[in-house]
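Colleague: Build the 3D model from these lines:
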Amino acid sequence: MDLDTVRTFVAAADAGQFQDAAAELAVTQQAVSKRIAALERTLGVRLFTRTPRGARLTIDGQAFLPHARELLRVAERAVASVRTGRRPLRVDVISSRGAASGLMRGFHRAHSEIDLDVLMLFDIEMAVAAIRSGSIDASFRAVAVPGRPLPEDIESVRVVDEPLELLTGPAHALAGARSVTMAQLVGHRIWMPGIVPGTEWGAYYDDLVAEFGLTIEATGPNFGSDVLLDTIADTPALATFMGGQTRLVWPAGYGLRRIPVTDPTPVYPHSLLWHRDNPHPALATLRAHLAATATGHDAAGTWRPDWVSPR
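Modeller: Predicted coordinates:
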């Protein structure tokens, strides 16, 4: 059903005159008559009866009028949903408890007037494809996986380097340390079942192991953070790495310890990715917010893989 004919029908019904409807729509009276006739042919009914005083709705016209108004309202909402600046800014934060989620919460507090859709995609290829297709506006990632550079139309900027911490249970050999060096971690079992081969975080931890001779075990199914915390609390032989800005809560009786890692401090680099031609005005606001609030990166005494983009 052609929306112009529906719009013309509503205008004629409201005006009661084809001539007045033509003036409102900035078309000729003949064009109004043709559109109404086309709509009547589509519906198979008469919508108006001509009278000396103008055009009067038939019973069928009266029945159709509220639905015609709703059709126009739905069409307007559909257009508004994709109109630049009217739809929410869609941002991928990878996980709800990580540093990127915290950055977006800070942005929302500072710019509560901006509508947000926050979602979580699995890996960088999926995120880049979503950015290029326009289904999301931006993504937080560690740029980029070795051998897989970003496409030329994808921009990125480093926004925060997140220090890793060691998480242990109360009976672990390092539980009483105020800090631990990378050298002190050699020989200890670090359990991280969430590492998936081929992902950016998988590449990150592969390089961490190769650089410092650590023992990182990704064995067993990944049942989520709650099971990870249960296991670390109950198993003296296991520890795990956790981002310093990761938000997790556990029962006080677990006695878990978050211990800073030094000499050097491994940092996980978070970058914001977006399409260079994305016109959403809130994207520029987000970038400006992150530029103003982000901490420095590549600080002295820190480590990151050589393949991470310096941008």
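Colleague: going forward, measure contacts and count neighbours with C-alpha atoms only.
Modeller: Will do.
Colleague: quick one: stretch 255-264 to chain centroid distance?
Modeller: How far stretch 255-264 lies from its chain's middle: 30 Å, per C-alpha atoms, centre = their mean, to the nearest Å.
Colleague: One more: stretch 68-80?
Modeller: Using C-alpha atoms, centre = their mean, the offset of stretch 68-80 from its chain centre is 27 Å.
Colleague: can you list the residues that contact it?
Modeller: Stretch 68-80 has contacts (C-alpha atoms under 8 Å, 6 or more residues apart in numbering) with 3, 6-7, 10, 86-87.
Colleague: let's see 10 Å
Modeller: Stretch 68-80 has contacts (C-alpha atoms under 10 Å, 6 or more residues apart in numbering) with 1, 3-7, 9-10, 61, 65, 67, 81, 83, 86-87.
Colleague: Also stretch 145-152?
Modeller: 124-125, 128, 132, 143-144, 156, 198-204, 273, 275-276, 305-309.
Colleague: Between the two ends of stretch 149-158, how far is it?
Modeller: By C-alpha to C-alpha, to the nearest Å, the extent of stretch 149-158 from end to end equals 15 Å.
Colleague: Also stretch 81-92?
Modeller: Using C-alpha to C-alpha, the two ends of stretch 81-92 sit 19 Å apart.
Colleague: Report the buried residues of that stretch.
Modeller: Within stretch 81-92, the residues scored as buried using 16 or more other C-alpha atoms under 10 Å are 85, 87-92.
Colleague: Let's compare: structure for the following, please.
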Amino acid sequence: MDVEALRTFVAVAGSGQFQAAADELGISQQAVSKRIAALERQLGATLLVRTPRGSRPSTDGQVLLPHAKRVLAAVEQAEQAVRPGSRPLRVDVLNRRISPAQAVYRFYRSRPGTDLDAVTLSEENAAQAAQAVLEGSVDASFRALPADQVPAGISTERLLDAPLELLVGPGHPLAGAHRATPADLAGHRIWVPGIRPGTEWAAFYQALSETFGLSIDALGPHFGDEALMDALADSASLATLVGSGDRYLWPQAHDLRRIPLHDPTPVYPHVLLFRSGDRHPVLTALREHLRSTRPRTPHDVWVPDWVAR
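Modeller: Next up is the predicted model:
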């Protein structure tokens, strides 16, 4: 059934005049007549009775009228549900401790009351997350997606580079360093538990290892971030890598040290994926916020050459 024909019928029934309905709908009186005639043919019933004073619903028209109004109300609700800005923006931040989550949180703090949901698709790799964006499960996702894996219909913008830092306990040989180079890490065991094969972060750490000759592994069970902090505090040889904007907490007695890396500065590139042409106002505001607040990029940045821009 033609929704516009139903809308026209309701307008005529309400005003009692074809011309008044035409003015309300922004169409010609002839178009109103054609829509009503087509609807009557489809239903096999006369819906309006012409009188010297205009038109009024026939008996069949009176039966149809409340149903038509409910249909139009349902259509309006459906349109409103997907209209840009009518629902919260759903952003996949990957992990609530790391830079994307902190950046989205700062955006929310700068705009209290913004209609926003931060979610984690932590079991998905970058390609699967891009598909979730494409299908509408989420509106945007922060991922280090290879350029050749960006599907049609997805736009990318590299908005958040997270410089890496070495995290060590007080007994580690590099614990007293104020800065370190990637070359300084050669020969030290770097433990990054939880790396899963096939994920973008696995590809990132593999590229980092191969480029600088590092020993990065994920051997052993991962009992969570707190257990990792405990292991670092108790070890004179173990280290891990974290982003400079990542938020990790540990007991003061652990005395862990965050050591910035430079010459070059390895950064984890969080690329924002979103549907091409998405007009959600919160997405636009988030992108503008990230552009205006991101730290100045170090002059000696290193990223894998496969990362989408």
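Colleague: rewinding a little: filter the contacts of stretch 145-152 of structure 1 down to the buried ones, ChimeraX style.
Modeller: Here is the ChimeraX command that picks out the buried ones among these, judged by 16+ other C-alpha under 10 Å:
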select :124,128,132,143,144,156,200,201,202,203,204,273,275,305,307,308,309
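Colleague: Give me the subset of the contacts of stretch 145-152 of structure 1 that lies in helices.
Modeller: Of the contacts of stretch 145-152 of structure 1, the ones assigned to helices by DSSP state H are 124-125, 128, 132, 200-204.
Colleague: ok so, going back, could you identify which of the contacts of stretch 68-80 of structure 1 has the most neighbours?
Modeller: When neighbours are counted by other C-alpha atoms under 10 Å, Phe9 leads the contacts of stretch 68-80 of structure 1 with 29 neighbours.
Colleague: name the element it belongs to?
Modeller: Under the criterion of DSSP states H and E, Phe9 of structure 1 resides in helix 3-15.
Colleague: just the angle between the very next helix or strand once past that helix and helix 3-15, please?
Modeller: Using DSSP H and E, the next helix or strand after helix 3-15 of structure 1 towards the C-terminus is helix 18-25. Helix 18-25 of structure 1 and helix 3-15 are oriented at 120 degrees to each other (axes from the mean of the first three to the mean of the last three C-alpha atoms, to 10 degrees).
Colleague: residues contacting the residue mapped onto Phe223 of structure 2 from structure 1?
Modeller: Aligning on TM-score structural alignment places Phe223 of structure 2 opposite Phe223 in structure 1. Going by C-alpha under 10 Å, 6+ apart, Phe223 of structure 1 touches 193-194.
Colleague: Distance check, Phe223 of structure 1 against Gly255 of structure 1.
Modeller: Relative to Gly255 of structure 1, and taking C-alpha to C-alpha, Phe223 of structure 1 is found at 21 Å.
Colleague: quick check: longest strand of structure 2.
Modeller: strand 154-168 (DSSP state E).
Colleague: Residue range in structure 1 corresponding to that strand, please.
Modeller: Counting by TM-score structural alignment, strand 154-168 of structure 2 pairs with residues 154-168 of structure 1.
Colleague: The matching stretch: average distance to aligned residues in structure 2?
Modeller: On superposition with structure 2, the mean distance recorded for stretch 154-168 of structure 1 (mean C-alpha distance after the TM-score superposition for structure 1) is 1.3 Å.
Colleague: and that stretch, how far out from the chain's middle?
Modeller: For stretch 154-168 of structure 1, the distance to the chain centre is 17 Å (C-alpha atoms, centre = their mean).
Colleague: next one: stretch 277-297 of structure 2
Modeller: The answer for stretch 277-297 of structure 2 is 12 Å, by C-alpha atoms, centre = their mean.
Colleague: what's the answer for stretch 225-233 of structure 1, then?
Modeller: Using C-alpha atoms, centre = their mean, the offset of stretch 225-233 of structure 1 from its chain centre is 27 Å.
Colleague: go on, stretch 236-255 of structure 1?
Modeller: For stretch 236-255 of structure 1, the distance to the chain centre is 26 Å (C-alpha atoms, centre = their mean).
Colleague: which of the residues in it are buried?
Modeller: 236, 238-246.
Colleague: ditto for stretch 160-174 of structure 2
Modeller: Buried residues in stretch 160-174 of structure 2 (16+ other C-alpha under 10 Å): 160-172, 174.
Colleague: so how far does stretch 272-286 of structure 2 reach from one end to the other?
Modeller: 10 Å.
Colleague: To which secondary structure element is Ile190 of structure 1 assigned?
Modeller: Residue-wise, Ile190 of structure 1 maps onto strand 189-191 under DSSP H and E.
Colleague: Quick one: average offset of that strand versus structure 2, please.
Modeller: Mean for strand 189-191 of structure 1 is 1.0 Å (mean C-alpha distance after the TM-score superposition for structure 1).
Colleague: ok, residues contacting that strand?
Modeller: 166-168, 214-220, 228, 231-232, 236-241.
Colleague: go on, stretch 295-309 of structure 2?
Modeller: 143-150, 155-163, 200, 203-208, 211, 262-273.
Colleague: Put the buried members of those into a ChimeraX selection.
Modeller: Buried residues among the contacts of stretch 295-309 of structure 2 (16+ other C-alpha under 10 Å), as a ChimeraX selection:
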select :143,144,145,146,150,155,156,158,159,160,161,162,163,200,203,204,205,206,207,208,262,264,265,266,267,268,269,270,271,272,273
